[in-house]
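Q: below is the sequence, then the predicted model.
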Amino acid sequence: MRPIIGITSYVLPATWGVWVDLESALVPHDYVEAVRLAGGRAVLLPPDDLDTDVLDRLDGLVLAGGPDVQPARYGQDPHPATVTQPERDAAELALLRAALDRDLPLLGVCRGMQLLAVAAGGSLHQHLPDVLGHEKHRPGPGIYGSQSARFAPGSRIAALMGDDPTINCFHHQGVADPGPLTVTGWAPDGVPEAIEDPDRRFVLGVQWHPEVGRDRRLFGALVAAATKESTGTCADR
């Protein structure tokens, strides 16, 4: 049986067929396809902060991209450019912390990496153009910034990325303080692009969007770790 990988989802108005601006739980299909191509079975997780029992049915977790994390969660007032979705923060932080308690394999993408840092007691830069003086990490609406990252020798992400350090970014915030997590990847301007927890089986956050290219290196590593976690049959679940 394929390992079951939960993917946290957006809640946004969407339009299809005869339906216009219908409030919907969704993620870009790239996430689902990246999990499928890596050998996993994707399941979408709409925001729900009542409990984390769904983790009993999962073998791995993807914290997907999306809106900014509430600055109050890391002790700051909001920047004018900060856009939040508090219900996602509450639900995903609960899932994240419970997943860490279970040592469930976990991949954080963009917002997901930032959420990992905040959950660990770290903090974020709320608007990178104010810090860097450029917008190379988010060149324009729907346009990814392509960069060549550098990775810490011996790190998990360095082993996974191999000889191709190209990353596709779309973010205006970044990790300022990773807390106890280890920064293992950087953009050319020094912005953290990867964080890891080397004390856990598989906890990796990347600031870029590997799902866009259906990157089997990262999603394959998550699915491989989740496969080791997956035991029993459907009836056992």
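A: Thanks, I have the structure now.

Q: use CA for all of it now, contacts and neighbours both
A: Noted.

Q: assign a three-state SS to residue 43, would you?
A: At residue 43 the chain is in strand, as set by DSSP: H, G, I helix; E, B strand; the rest coil.

Q: from residue 30, how far off is it?
A: According to CA to CA, to the nearest Å, residue 43 stands 13 Å off from residue 30.

Q: quick one: the helices in the protein?
A: Using DSSP state H, the helices of the chain run over 29-37, 86-102, 111-119, 128-132, 156-161, 216-229.

Q: contacting residues around residue 158?
A: 151, 152, 184 (CA atoms under 8 Å, 6 or more residues apart in numbering).

Q: pick the one among those closest to residue 103.
A: Distance ranking of those against residue 103, using CA to CA, places residue 184 first at 20.1 Å.

Q: verify the stated contact: residue 121 with residue 179.
A: Yes - under the criterion of CA atoms under 8 Å, residue 121 makes contact with residue 179 at 5.3 Å.

Q: quick revisit: I'd like the helices of the chain as a markdown table, with distance to residue 52 appended.
A: Below are these laid out as a markdown table (distance: least, CA to CA, whole Å):
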| stretch | distance to residue 52 |
| --- | --- |
| helix 29-37 | 21 |
| helix 86-102 | 6 |
| helix 111-119 | 16 |
| helix 128-132 | 33 |
| helix 156-161 | 28 |
| helix 216-229 | 18 |
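
Q: here comes the other one, which I'd like you to weigh against the first:
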Amino acid sequence: MSDSEAPFAPPPVIGLTTYLEQSKTGVWDVPASFLPQVYFDAVTRCGGIAVLLPPQPVSGMIVERVLESLDGLIVTGGKDLDPALYGQQPHDETDVPRPDRDAWETALLTGALQRQLPFLGICRGAQVLNVTLGGSLHQHLPDVLGTRRYQLGGGEFASVGVAVAAGSKLAGLLDAPGGGDEPQTLDVPVYHHQAIDRLGAGLRVTASTDDGVIEAVELEGAAFALAVQWHPEESREDLRLFAGLVEAAGTYARARPHPRQEAAS
């Protein structure tokens, strides 16, 4: 078959989880699915198709049906996880639990990991990954570090330096050197008052700050399952993590049988 006769590969479909928040537009002030545009813009700019996944009632059947339609998954930022999920009482500064979103994202992530669906976690998404795999969180970093530099407040993102582990999937996406003893240093936008404490099963720390805050992890043995505590969608001129996810999702899509092939078999 010539190149001109080769079947067209459609763009991969990337699911992004959303917030459920009280939202006001025009005369309406109602609970609504919400996600900042920078998230799905990053996906589409990298060649993916963005599909939003609002919190909703969850079952094994529903999760399977959703994941069957996706080539990649992003668990986005947002409110704190319920501390009961990792065996703690809530800190005074911890957000009121959102059990609907916690259950929805945990179920989607668990199913995605089981089927090796390419996954990227962002901020809360990194925490969902860690807790789903049995880890825990620092509920309020100022208590641990004595500084609020990771969450300035008022929607203002801070910039912190992170050291990226050489030879990691993350380093490869960032074009960091694969060998040597010196990690790459990268400045990233952050807005979080919680962070990973006890590491979940199978996870490897791939980026951290000079005061020990874990800023990136990846699941060992997975084709593409990584998460960052920072907000890569805010670095609009540096979409390498999104590009890596879209590329992995395209590979995943091409590797599974096409519905017409299944029908013909």
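A: Structure's in. What do you need? These numbers come from a predicted model, not from an experiment.

Q: how about residue 55 of the second structure, what's its match in the first structure?
A: Mapped onto the first structure by TM-score structural alignment, residue 55 of the second structure lines up with residue 47.

Q: go on, residue 138 of the second structure?
A: The criterion is TM-score structural alignment: under it, residue 138 of the second structure has residue 125 as its aligned partner in the first structure.

Q: run through the residues that contact its match.
A: Neighbouring residues of residue 125 of the first structure by CA under 8 Å, 6+ apart: 131, 173, 174, 175, 176.

Q: dump those residues into a markdown table; add neighbour count and distance to residue 217 of the first structure as well.
A: Shown next, in a markdown table, are the contacts of residue 125 of the first structure (neighbours: other CA atoms under 10 Å; distance: CA to CA, whole Å):
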| residue | neighbour count | distance to residue 217 of the first structure |
| --- | --- | --- |
| 131 | 10 | 31 |
| 173 | 24 | 25 |
| 174 | 22 | 23 |
| 175 | 26 | 23 |
| 176 | 16 | 26 |
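
Q: nearest to residue 54 of the first structure, of the helices of the first structure?
A: helix 86-102 (8.8 Å).

Q: list the contacts for the counterpart of residue 99 of the second structure in the first structure?
A: Taking TM-score structural alignment, residue 99 of the second structure has residue 86 as its aligned residue in the first structure. Under the criterion of CA under 8 Å, 6+ apart, the neighbours of residue 86 of the first structure are 69, 70.

Q: could you find the closest non-adjacent residue to residue 142 of the first structure?
A: residue 170 (8.0 Å; CA to CA, 6 or more residues apart in numbering).

Q: what residues are up against the residue positioned nearest the centre of the second structure?
A: Note on the second structure: the residue nearest the mean C-alpha position is residue 121, at 1.3 Å, using CA atoms, centre = their mean. Shown in contact with residue 121 of the second structure (CA under 8 Å, 6+ apart): 74, 75, 76, 128, 129, 226, 227, 228.

Q: counterpart of the first one over in the first structure?
A: This means residue 74 of the second structure. Aligning on TM-score structural alignment places residue 74 of the second structure opposite residue 62 in the first structure.

Q: correct me if wrong: residue 177 of the first structure contacts residue 124.
A: Yes - judged on CA under 8 Å, residue 177 of the first structure makes contact with residue 124 at a distance of 6.6 Å.

Q: returning to what we had before: neighbour-wise, which one of the contacts of residue 158 of the first structure leads?
A: Looking at the contacts of residue 158 of the first structure with neighbours defined as other CA atoms under 10 Å, the largest count falls to residue 184 at 23 neighbours.

Q: excluding chain neighbours, what is closest to that one?
A: That would be residue 152: by CA to CA, 6+ apart, it lies 4.9 Å from residue 184 of the first structure.

Q: translate the one you found into the numbering of the second structure.
A: For residue 152 of the first structure, the aligned position in the second structure is occupied by residue 165, per TM-score structural alignment.
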